[in-house]
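J.: build the 3D model from these lines:
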Amino acid sequence: MKLISENKIDALGRVTLPAQIRHKLGMDKGDSVDIFEDNGYMIIKKHNNSCVFCGHSKNLIEYNHKHICSNCLDNLKK
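T.: Have a look, this model is predicted:
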């Protein structure tokens, strides 16, 4: 793991993500991130939408802010 920058937490608990990393990951204003805690480390990962039933990330349809793949949608219709 490589240290990119050291940032301070502001009064509202926010941290700015370095532009270098945002650009490298193709992130833009309004994109979501996933935040994990693992053995004392905070891990911030670019969020990728996936099916709520099977976890696949292709052929997704959004319904009520949830994502469902076409396979699972077909199974639900049966």
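J.: only C-alpha atoms for contact and neighbour calcs from this point on.
T.: OK.
J.: just want the most central residue of this structure.
T.: The residue lying closest to the centre of the chain (Cα atoms, centre = their mean) is His47, at 1.2 Å.
J.: separation between that one and Asp31?
T.: According to Cα to Cα, to the nearest Å, His47 stands 8 Å off from Asp31.
J.: likewise for His56?
T.: Distance, His56 to Asp31, using Cα to Cα: 19 Å.
J.: what do you get for Ile68?
T.: As judged by Cα to Cα, Ile68 and Asp31 stand 19 Å apart.
J.: let's see this one next, to set against the first:
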Amino acid sequence: MRPAGVVRKVDQLGRIVLPKSLRKRYKMNEGDPVEIFVSGDHILLERYRPRCVFCGALDVVDYRDKYICKGCLGEMTQFHV
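T.: Now for the predicted structure:
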């Protein structure tokens, strides 16, 4: 992981501002969801990408307000009675 060379302070509500250059580089717009991960002493921010609720795959479709990959959806319909 490379440091971006930018330092920001956390405000009283726990917010930080991502520099415009980073938002532009990573195609992040106002209102975009961001996922927060913790790895050891590091806090990682990543653009949210829906994953399959069963296997975690990224190539998903919206099925009844749940994200499911085509493989798992095929397995579900195979056993549907």
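J.: that older thread, ok, His56 and Asp31 of the first structure, which is more surrounded?
T.: Legend: neighbour count by other Cα atoms under 10 Å for His56 of the first structure and Asp31, higher for His56 (17 against 10).
J.: doesn't Ser50 make contact with the more buried one?
T.: Yes. Counting by Cα atoms under 8 Å, His56 of the first structure touches Ser50, with 5.3 Å between them.
J.: the top helix by length along the second structure: which residues count as buried?
T.: Counting by DSSP state H, the longest helix found in the second structure is helix 70-79. For helix 70-79 of the second structure, burial by neighbour count (16 or more other Cα atoms under 10 Å) applies to 72-73.
J.: hmm, who's touching it?
T.: 54-55, 59-61 (Cα atoms under 8 Å, 6 or more residues apart in numbering).
J.: among these, who's most crowded?
T.: With neighbours defined as other Cα under 10 Å, the most crowded of these is Val60; it has 20 neighbours.
J.: what's near enough to touch it?
T.: By Cα under 8 Å, 6+ apart, Val60 of the second structure lies in contact with 50-52, 67-70.
J.: where do the helices of the first structure begin and end?
T.: Counting by DSSP H, residue ranges of the helices within the first structure are 19-24, 70-77.
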